[in-house]
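Enquirer: No letters, just coordinates:
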């Protein structure tokens, strides 16, 4: 099929329906002379007369009727498909695929996914959790959520969680045997749950700040993990003090399984972002998801903001 044939065939169906070049031209928003020229070119390419026309009337030839019998279902199917696409842009529909870090999945997606799916019952949410940066376009994802440095330069990044505070925590049974630290230097006398992002990455140094003073310390301990959840679990089990995120430790602090220390020294780091390719033709499901996350995000911006300790090293 040549480029433009589909439009010309659709125009032929309109002329056949209206049996008037003037009425068909008005429906197609073209001039009658331009539409007549289009029909003559179509007939010339096909080598068949489709329409009888005089200055007063238009009728369909026998060959034209046979073509119409085949064209009408196809044109109707195409029109329906285009209408469905338009409806999808107006109403969230279909599958929404998100790639998120463990932190983003737990603190950004999980708090809203029940409300999102109940609000938009025609959407299916697929969430893949991973720490390795990936090409979300090549892997078929609509968006990713994580530290801002995961977004490629040509992507749109939308903040979905404000800067988040660090929490230094330990179990009550751990502190029953040891005096809680009052300054970062006191950590030298404690077992600390250390964090290594990857097998070949260096151990993460703990950062602190208070009243403009900033400290960065290498800590010691008998447990090393590469997952924030496991750092908290080690602390709950009394294996040492963990350096984690306030949002991840919150439920264990409320339950009394963990005790927070060095709170006046705890800094914040830049929050989390949803990133996706391009601004144009954003799927309605993704737009609705972004709007819901943005409405739920934290607006406050602490004055001391550090690099995300659980993001990749620069």
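Expert: Now that the structure is in, tell me what you want to look at. Model, not experiment: these values are computed from the prediction. Residues are numbered from 1 along each chain as shown.

Enquirer: okay, CA-based contacts and neighbour counts for the rest of this
Expert: Noted.

Enquirer: can you give me the strands for the stretch 101-250 of the chain?
Expert: Secondary structure of the stretch 101-250 of the chain (DSSP state E, counting those that start in this stretch): strands located at 123-129, 143-146, 155-161, 164-170, 192-195, 206-210, 213-217, 223-225, 241-245.

Enquirer: who touches the residue lying closest to residue 159 once chain neighbours are set aside in this structure?
Expert: Closest residue in space to residue 159, ignoring its immediate chain neighbours: residue 273 at 4.3 Å, by Cα to Cα, 6 or more residues apart in numbering. When contacts are counted by Cα atoms under 8 Å, 6 or more residues apart in numbering, residue 273 touches 145, 146, 147, 148, 157, 158, 159, 160, 161.

Enquirer: nearest to residue 5, of these?
Expert: Closest to residue 5 out of the contacts of residue 273 is residue 157 (40.6 Å), distances taken as Cα to Cα.

Enquirer: Pasting the second one now:
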């Protein structure tokens, strides 16, 4: 069993054994010769054995001192190496960076970022969990996550990863041609809406708008409910109904002209994808390395 004072006097003993001089050992340790001598005496008293022969001209190890030195010097070197490695890890990224990432971020952030990150930090391991359920972020041991800003807890630090985007209603050109474009939130009751059940909470998402300075939440009416965003957008492209999404989620469809926005003027505000992490984690070298790579990624 290791007692609290088991290592008392050992640094002084090692230093004296190396230098064979209390004065020189004291200089190495940044202590006074008197404190070094006292530490050695207490060590010998505790062990009940003489470790050093002392004369006015010369100092040498006793047989017990040689035996002790032989046993503890390799351990002392291993401890010093371990401490150096620990100190170095506080400066250089190392270990495994664990991220939880919502699926939307894969093509927009992770895939374009990962090659540059691996090239910059080849010895740093990266573990990515793809999930839209981030409520157990801290308890499951993640270093950081990537999620839509409005879903991130307020006590987290967030770094923007994309340009601001807007939430709105989207439909295909054929749908709008057949059923008209809603001009206000009250028009939505006359439209077929594709409802979205959030996998992380199990509820049907309410469509949120800002109209005449007030927040308006709409429970969409429709015969189709899905829990997958990609399927939802695909059904909207086919003209099955209207969806509530963002200009970021629908960027490919907007570029191709297969979806068109409506009620953009009622958007509840700009949002975005963010890298988020706790205040306690912000100084981790491995996380700082990832943040640095993220900031160099062009925002789309």
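Expert: Structure's in. What do you need? Keep in mind that this is a model prediction, so the values were computed, not measured.

Enquirer: Superposed, what's their TM-score?
Expert: Laid over one another, the chains give 0.82 as their TM-score (TM-score structural alignment, normalised by the length of structure 2), with 295 aligned residues with a Cα RMSD of 3.1 Å.

Enquirer: Quick check: which element contains the residue nearest to residue 159 of structure 1?
Expert: Using DSSP states H and E, residue 273 of structure 1 falls within strand 272-277.

Enquirer: Now do that strand and strand 155-161, the angle between them.
Expert: If you take axes from the mean of the first three to the mean of the last three Cα atoms, to 10 degrees, strand 272-277 of structure 1 sits at 160 degrees to strand 155-161.

Enquirer: And the following helix or strand past strand 272-277 of structure 1, what's buried?
Expert: The element immediately downstream of strand 272-277 of structure 1 (helix or strand, assigned by DSSP H and E) is helix 284-296. Neighbour counts over helix 284-296 of structure 1 (16 or more other Cα atoms under 10 Å) mark 284, 285, 286, 288, 289, 290, 292, 293, 294 as buried.

Enquirer: how big is the offset of helix 284-296 of structure 1 relative to structure 2?
Expert: Here the mean offset of helix 284-296 of structure 1 against structure 2 after fitting is 3.1 Å, by mean Cα distance after the TM-score superposition for structure 1.

Enquirer: equivalent range in structure 2 for the next helix-or-strand element following that helix?
Expert: Downstream of helix 284-296 of structure 1, the first helix or strand assigned by DSSP H and E is strand 305-306. Using TM-score structural alignment, strand 305-306 of structure 1 corresponds to no residues of structure 2.

Enquirer: what does strand 305-306 of structure 1 contact?
Expert: With Cα under 8 Å, 6+ apart, strand 305-306 of structure 1 has contacts from 163, 267, 268, 269, 270.

Enquirer: so how many other residues sit close to the last one?
Expert: When you say that, I think you mean residue 270 of structure 1. 21 (other Cα atoms under 10 Å).

Enquirer: same check, this time on the second one
Expert: The number of residues packed around residue 267 of structure 1, counting by other Cα under 10 Å, is 21.

Enquirer: And it, what's its match in structure 2?
Expert: Using TM-score structural alignment, residue 267 of structure 1 sits opposite residue 268 in structure 2.

Enquirer: okay but that match is in contact with residue 209, surely?
Expert: Yes - under the criterion of Cα atoms under 8 Å, residue 268 of structure 2 makes contact with residue 209 at 5.0 Å.

Enquirer: what do the two both touch?
Expert: In terms of Cα under 8 Å, 6+ apart, residue 268 of structure 2 and residue 209 are both contacted by the residues residue 215.
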